[in-house]
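S.K.: only geometry, no sequence info:
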């Protein structure tokens, strides 16, 4: 069984999965080529395998607009993502457990897509009151993050937390209901296509899943 087959079986085993009959009906109809990379439309991460026209009609969730600062002190916004796919993760510089491994796995992605004109890599700080621009810059130097299309981002806590939970569904099922002031910590790495639609979610601490993210990115770039 391939990677996505295993992931789908795992999702079905969880009680939160709700497969849309309408999506299944559309994906069985004759039409355009159905993408091998699923679309996700809600925090339960039910996968929808659709062609482009079906996706346009059925998938209404997109990453929201944002304006933040990167580790070089430059303003970074959703405008920089237009016409590009991107991978997002949520970290903090003082994290001593999962974050070092998350950075390591993001480097796997960065190595493959270094300076790629259609790829952006985003690491949002979940402790922006600590991780100001100088702190993120120092962290980038210590971790040898020198990839031009990898951006460590900071800004308003409320903006970042809202973006994480409502746009990226960083904590899956609880994305919409968790108190926005409660600390955000997740190992997820989220893949987003050129239209701002979520196309993949991976455990950002595992090498196998980082490698799968790379494969899915390569397919997305070909599809688009």
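M.R.: Yep, that arrived. Source: prediction; values computed, not measured.

S.K.: going by C-alpha atoms from here, please, whenever you check contacts or count neighbours.
M.R.: Will do.

S.K.: and stretch 201-215, what's buried?
M.R.: Using 16 or more other Cα atoms under 10 Å as the burial criterion, the residues of stretch 201-215 that qualify are 201, 202, 203, 204, 205, 207, 209, 210, 211, 212, 213, 214.

S.K.: now, those residues that are in helices?
M.R.: 207, 209, 210, 211, 212, 213, 214 (DSSP state H).

S.K.: the last one against residue 110, yeah?
M.R.: What that stands for is residue 214. No: under the criterion of Cα atoms under 8 Å, residue 214 makes no contact with residue 110, lying 9.3 Å away.

S.K.: could you find the closest non-adjacent residue to the residue nearest to the spatial centre of the chain?
M.R.: Closest residue to the average C-alpha location of the chain: residue 190 at 1.9 Å, with Cα atoms, centre = their mean. Closest residue to residue 190 in three dimensions, ignoring its sequence neighbours and counting by Cα to Cα, 6 or more residues apart in numbering: residue 201, at 4.7 Å.

S.K.: surely the one you found touches residue 189?
M.R.: Yes: counting by Cα under 8 Å, residue 201 sits close enough to residue 189 to count as a contact (5.7 Å).

S.K.: look at residue 223 and say how many residues are nearby.
M.R.: 11 (other Cα atoms under 10 Å).

S.K.: cool, and residue 153?
M.R.: By other Cα under 10 Å, 29 other residues sit near residue 153.

S.K.: what about versus this one:
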């Protein structure tokens, strides 16, 4: 009986070797030895996929740009774009954000599928004329970079409830306004997108004051342009 058991076991081993060992060797050669069907579904991105998280649709907006042209979220459909909230007389973080946005512009200058929306939180001062002069001083070259102004309450609603990016008026602070220093990244279909942090959590927005944040959003703009 023992001999028959050994013979049966040997036969099973032989069959396993004939069928499966060549497949294992091929997987080792192709560096896919740990991949099964479920792992393949997670780790193998289809062409054009970025690995970026979709947060949700961009809030609807319609505002006037520096050329007195009405611009809305629909204007940007088909384009990857970045949104910021700022004001031209800001004495603190806005100049840093503006310089970093210029760097982003220069990285994608000439690409018709990239744009920027800079929305003023001090629209009573930041008229189209003021915004146009501000854009000139900054060195804005892109025709797809719109400096947007409109009703103050409407803009605060877009910032605070639409994007969840804080903007407020405070006469006790230098400049009279407070706002977030983050940039929002929007894809061609009008969805807010972002990468994940080292813990796997969506970062939501990109730090517009930090070179690392600017580097990250620049990398992710390139990914979305190729989607």
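M.R.: Looks like it arrived, so ask away. Note that the coordinates shown come from a computational prediction; the quantities given were computed from them, not determined experimentally.

S.K.: just to revisit the earlier point, from residue 15 of structure 2, how far out is the aligned partner of the residue nearest to the centre of structure 1 in structure 2?
M.R.: Applying TM-score structural alignment, one finds that residue 190 of structure 1 aligns to residue 184 in structure 2. The span separating residue 184 of structure 2 from residue 15 of structure 2 equals 58 Å under the rule Cα to Cα, to the nearest Å.

S.K.: same check, this time on residue 153 of structure 2
M.R.: Here the distance between residue 153 of structure 2 and residue 15 of structure 2 works out to 75 Å (Cα to Cα).

S.K.: show me what counts as buried in stretch 61-81 of structure 2.
M.R.: Result for stretch 61-81 of structure 2 [16+ other Cα under 10 Å]: buried residues 62, 63, 64, 65, 66, 71, 72, 76, 77, 79, 80, 81.

S.K.: and the contacts of it?
M.R.: By Cα atoms under 8 Å, 6 or more residues apart in numbering, the residues outside stretch 61-81 of structure 2 that reach it are 58-60, 112-117, 127-132, 146-150, 158, 185-190, 221, 224-225.

S.K.: in three-state terms, label residue 110 of structure 2 for me.
M.R.: Per DSSP: H, G, I helix; E, B strand; the rest coil, the local secondary structure of residue 110 of structure 2 is coil.

S.K.: the alignment partner in structure 1 of it: how many residues sit nearby?
M.R.: Residue 110 of structure 2 maps onto residue 115 in structure 1, with residues paired by TM-score structural alignment. Counted by other Cα under 10 Å, the residues lying close to residue 115 of structure 1 total 14.

S.K.: then residue 139 of structure 1?
M.R.: Residue 139 of structure 1 has 18 nearby residues by other Cα under 10 Å.

S.K.: that one contacts residue 94, doesn't it?
M.R.: No: under the criterion of Cα under 8 Å, residue 139 of structure 1 lies out of contact with residue 94, with a separation of 9.6 Å.

S.K.: now the helices: where do they sit in structure 2?
M.R.: For structure 2, the helices identified by DSSP H occupy 2-29, 37-43, 94-108, 128-138, 152-157, 211-225, in order along the chain.

S.K.: other SSEs contacting the fourth one?
M.R.: Put plainly, it is helix 128-138 of structure 2. helix 94-108, strand 145-148 (3 or more Cα pairs under 8 Å, 6 or more residues apart in numbering; DSSP states H and E).

S.K.: among those, show me which one is buried the most.
M.R.: Comparing those on average neighbours per residue, with mean count of other Cα atoms under 10 Å, the densest one is strand 145-148 at a mean of 26.

S.K.: mean per-residue distance, that strand to structure 1?
M.R.: Its match in structure 1 and strand 145-148 of structure 2 itself, once the structures are fitted together, sit a mean 0.8 Å apart by mean Cα distance after the TM-score superposition for structure 1.

S.K.: can you tell me what part of structure 1 that strand aligns to?
M.R.: Going by TM-score structural alignment, strand 145-148 of structure 2 lines up with residues 150-153 of structure 1.

S.K.: contacts for the matching stretch, please.
M.R.: Under the contact criterion Cα under 8 Å, 6+ apart, stretch 150-153 of structure 1 has outside partners 68-71, 76, 110, 120-125, 136, 140.
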